[in-house]
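1. sequence unknown, structure follows:
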């Protein structure tokens, strides 16, 4: 493994935000900057220069971090609320948000002490190659999970869009599996093969705008969709009568699944409740992006970056809560793991929902190459860091990664399993285990008996409990479902 070399110009981090730093005489750390990292960042910049470093304002940093947090995870939160109840969901959402912010605090302190601006470099400084592999594998798994969730959206939503335009329901081109492969080969693969993906960086802003639009529509639809849900034929008849007649109220037959299905529950415990915490951790993980954003922050200090994180997490907390709440109140127990797909129960031809679907499909399709890029870079660094660039190797790694992700999307039954597994494993590692482990190992100025180290140790133990517990319960749920399906046949 080629080790990073130190540049002549070193980045300076001013430690101005707590009294502990002054007590230890700890005011500044000079952080070595990697030439490998410089080359990697250049690939993302439209003009191939580094002039944008350390020039991001507070507001722009909040926006960028919001982009990093926000993703497809928002689509699964209504499902999580349906299986926990409103009160329990809010408690879990607050807990995961606070824990995520605490891990950001640990990362920033560790970066100053350890002298590294990349997650994998912190892993290497803390535990050598095993630490670097743990960080790299966790980030790779998280990014593969993100890619899979984006392609699931293509699988679920593109057929509905095509059906709305063609009226066809039984042709091959409305089969989600075929469409995922078609989009991957014709759009995503060519974009992923480019060496410079800088211009695609703007898709992160598009994705955030799409999700804001999605949230607005979710809130509006809560007051337009009746409960219990009408079947589609009854709904179309209702809309027709409302347009062509003056009847103020219509006596319609609803699809009443059971009891009082429209009454919200405040605490729910069932076999699907186990997916709630993984869904939330998947939605909040953004930690590999924290250190690069810290490095780009203008007039940076740890206090300022922590404030950026606080504002970003608060904004995303509000968006997540509103999306989960109004999606759940709209569909109650009938909400699906991918909320946008649940609206297909109502009306495939709703113009507003069709626009939302097209916007989200465009955003996620263009975001997949951006997510794939760091995975390929990581694989290159691990397998052949000392070798010159090769188009054959570049293409082969890209095709293998994209093919593997497509296989996951086609053969794994639902997006719930991706959110659950990645949230319990990779996201748990990135939020709980790695930041606390790196902090305990690299921050030498604090003894193991200090409040800070005791807190980090407790956070590490909590992370193992959450990760192992969630994975165990998810595997048990998969086993039970497999047994039931087998007995059903």
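-> Okay, I see it. No experiment lies behind these values; they were computed from the predicted model shown.
2. hey, let's count contacts and neighbours off CA atoms from now on
-> Noted.
3. Residue 301 versus residue 12, what's the distance?
-> Going from residue 12 to residue 301 by CA to CA, to the nearest Å gives 9 Å.
4. the more surrounded of the two?
-> Remark: of residue 12 and residue 301, residue 301 carries more neighbours, 20 against 16, as counted by other CA atoms under 10 Å.
5. That one against residue 15, yeah?
-> Yes. Applying CA atoms under 8 Å, one finds residue 301 in contact with residue 15, separated by 6.2 Å.
6. Could you report the separation of residue 240 from residue 222?
-> For residue 240, the distance to residue 222 equals 20 Å [CA to CA].
7. quick one: which of those two has more around it?
-> Neighbour totals were compared for residue 240 and residue 222, and residue 222 leads with 17 against 11 (other CA under 10 Å).
8. Surely residue 214 forms part of a helix?
-> Yes. Assessed with DSSP: H, G, I helix; E, B strand; the rest coil, residue 214 lies in a helix.
9. Quick check: it touching residue 356?
-> Yes. Using CA under 8 Å, residue 214 makes contact with residue 356 at a distance of 6.2 Å.
10. next, the one to line up against it:
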């Protein structure tokens, strides 16, 4: 694709030819941050396997188990490819944020559309994190001896307010996202603990729970909706420029290395989680896998606690993005210390207020997947790169980008229609039938013979 020569920035990064594609390996015009490769990697992994991982077993139910696994690998590949493509586009256009990139390639209208999507996705995710925290930790506290249903610790509103004031607000007030690297490492370790618990329960619960009809069919009609759920889980594009800019040496080679390792680890954890969760509950799998475990299951209760903490630690990453969007749109990218605090408090206050009123987002989360996550993962990075690329039309990057773009448009349009016609049901707080029918006792993590 050709561009007018006058549009090319004079200080664009030099290009070095490689076997597969043209790589931009020099630093961008902006100064690097203070973060190392490990911290950036932990932030990417934490962004991917935050709360979205909990819905991946449900995506297997929606797509059909074998097809679901294949789609999960496909979404992971597209995530890896498009994250790198996004930074390539930034280097080609000499821009340092997602918004600047889209504005330079598609003008002010593209900038507004991207800003809206980039704000809505993490903002709705923050609301869902609060709801999950309230619902999950109240079940944990109910298992403490002497804590009854009337105790303040079992009030989801109190839990949401308490965790917001004590944990998420202070962490969200950081100005440098690299400082969340250690927090993201803790979140990653807790996610691995949750994975182990799900795997253990696959072995211990599988014989006790009846398999649903057509549990192992190759494909089901809701496969496109499943891609929306997977996109919701894997999206980290909205904070990619923030993480990239936090590197001491922000080069494409460093970024590609971090991305490949981070996405590989994330997809291994995600596939194991999705497969084990679905194999345990098959057609009875809920959107939140922890809704499937009985309330008196102590091992699952510990998993709920770990998950609640993980969500709390992921919340600040999303707040960073929403704040950056507001700063770029209304404050030209610069926030004084006072405005930084005011904007952060305002964002968190609104998100907390909504999560206190609503306790089940259901269709909203599915729509967030197909209408916000899918364009941010599939459509916008590839569309920007195709507009900026100077390679021949049949270059591998251009062909792959066109394919991903077409898939994204298909998933977004058809997924939206299917979500409206067949929205996900909310079984919020419902005890599953097998918890009563088999009279299974899960106390102390044991099962009857």
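-> On my side now, so go ahead. Nothing here was measured: the structure is a model prediction, and the numbers come from that model.
11. Return the residue of the first structure aligned against residue 296 of the second structure.
-> Counting by TM-score structural alignment, residue 296 of the second structure lines up with residue 347 in the first structure.
12. what sits against that match?
-> Residue 347 of the first structure is in contact with 232, 235, 236, counting by CA atoms under 8 Å, 6 or more residues apart in numbering.
13. Please apply the same query to residue 93 of the first structure.
-> Going by CA under 8 Å, 6+ apart, residue 93 of the first structure touches 280, 317, 321.
14. go again using 10 Å as the cut-off
-> Each residue near residue 93 of the first structure by CA atoms under 10 Å, 6 or more residues apart in numbering is listed here: 77, 81, 87, 99, 276, 277, 280, 281, 284, 317, 320, 321.
15. Where does it sit, in terms of helix or strand?
-> Remark: residue 93 of the first structure resides in helix 86-114, with elements defined by DSSP states H and E.
16. In the second structure, which helix is the longest?
-> If you go by DSSP state H, the second structure has its longest helix at helix 98-142.
17. Now do that helix against helix 65-92, angle only.
-> Counting by axes from the mean of the first three to the mean of the last three CA atoms, to 10 degrees, helix 98-142 of the second structure lies at 140 degrees to helix 65-92.
18. Quick one: average offset of the helix or strand following helix 98-142 of the second structure versus the first structure, please.
-> Using DSSP H and E, the helix or strand that follows helix 98-142 of the second structure in sequence is helix 156-163. Averaged over the aligned pairs, helix 156-163 of the second structure sits 3.6 Å from the first structure after superposition, using mean CA distance after the TM-score superposition for the first structure.
19. Determine the set of other helices and strands touching helix 156-163 of the second structure.
-> Using 3 or more CA pairs under 10 Å, 6 or more residues apart in numbering; DSSP states H and E, the elements in contact with helix 156-163 of the second structure are helix 98-142, helix 298-330, helix 337-357.
20. Make a markdown table out of these and add mean neighbour count and distance to residue 381 of the second structure.
-> Converted to a markdown table, these look like this (neighbours: other CA atoms under 10 Å; distance: least, CA to CA, whole Å):
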| stretch | mean neighbour count | distance to residue 381 of the second structure |
| --- | --- | --- |
| helix 98-142 | 21 | 9 |
| helix 298-330 | 22 | 17 |
| helix 337-357 | 16 | 26 |
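21. Need the ones you listed in JSON lines (columns: distance to residue 181 of the second structure).
-> Putting those into JSON lines (distance: least, CA to CA, whole Å) gives the following:
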{"stretch": "helix 98-142", "distance to residue 181 of the second structure": "19"}
{"stretch": "helix 298-330", "distance to residue 181 of the second structure": "10"}
{"stretch": "helix 337-357", "distance to residue 181 of the second structure": "20"}
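22. Out of those, flag the one nearest residue 211 of the second structure.
-> Nearest to residue 211 of the second structure, of all these, is helix 298-330, at 20.3 Å by CA to CA.
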